[in-house]
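S.K.: Predicted model, plus sequence, below.
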Amino acid sequence: MKTTLSDFVIAFLDLMEAEGRTLKTASIRVGWGMAFIILATVFMLVASSSFLWGIYQLLITVVSPPAAAMLIALFALILAAVAAVIAKMVSR
């Protein structure tokens, strides 16, 4: 059987069609995954802000407001450093 250039082109286009469907499905999955990651990030920011605000409100009953703000900033900085170290360890 003789294989011609048109046979290769047809086979290539069939492959591209099948892979295109797979790519579409994978792209939709990635899109939904990214949407949920963004949503989770927003919820985490709101929860973290509320938590830190609550601690601030508690601390201003014990220390002055500027000192409470500095303590909260230090606490948030430590949490960010711990999160960065964990992210670095996970990415290896």
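M.R.: Cool, the structure landed.
S.K.: Every contact and neighbour count from this point should use C-alpha atoms.
M.R.: Fine.
S.K.: on contacts alone, who are the packing partners of the strand or helix carrying residue 77?
M.R.: Taking DSSP states H and E as the criterion, residue 77 maps to helix 65-91. Taking 3 or more Cα pairs under 8 Å, 6 or more residues apart in numbering; DSSP states H and E as the contact definition, the neighbouring helices and strands of helix 65-91 are helix 5-59.
S.K.: From the contact counts, what lies against the helix it packs on?
M.R.: Short answer (3+ Cα pairs under 8 Å, 6+ apart): helix 5-59 packs on helix 65-91.
S.K.: Put this next to the previous one:
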Amino acid sequence: MGILTTLLDIATAFLRLLEAEGRILKRAVMNAGWALACIGVASLLVLAAAGFFLTGVYQYLAAQLSPAAASLLVSLLAFLLALIFAGIAKWRTADPK
């Protein structure tokens, strides 16, 4: 009877360990997923910002009108959003140690 109880205690402890490791793995996978999503959004925003910036510079130099200034402001906004998303990605993946 003592051996059976000991084996059951070991099996129970092992299953509890597996459960705890599973929760840690789930948290790590979720952090990686959020980081990839934020990096993807930041990448798209950087591409959009570069496009708006180049369009703004071209329009500003070509026409000297206010639509170019608006394009420059939109590109700066896109850069700002990209920085925010990159910061969120870094914050979500930071090691809490």
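M.R.: Cool, got the structure. Model, not experiment: these values are computed from the prediction.
S.K.: what angle sits between the helix holding residue 77 of structure 1 and helix 5-59?
M.R.: On the basis of axes from the mean of the first three to the mean of the last three Cα atoms, to 10 degrees, helix 65-91 of structure 1 is oriented at 150 degrees to helix 5-59.
S.K.: Going by neighbour count, list what's buried in helix 65-91 of structure 1.
M.R.: Taking 16 or more other Cα atoms under 10 Å as the basis for neighbour counts, the residues of helix 65-91 of structure 1 that come out buried are 68, 69, 71, 72.
S.K.: and the first one, what does it touch?
M.R.: Residue 68 of structure 1 makes contacts with 56, 59, 60, as judged by Cα atoms under 8 Å, 6 or more residues apart in numbering.
S.K.: Export these to JSON lines and append columns for distance to residue 40 of structure 1.
M.R.: As requested, the contacts of residue 68 of structure 1 are arranged in JSON lines below (distance: Cα to Cα, whole Å):
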{"residue": "56", "distance to residue 40 of structure 1": "24"}
{"residue": "59", "distance to residue 40 of structure 1": "28"}
{"residue": "60", "distance to residue 40 of structure 1": "30"}
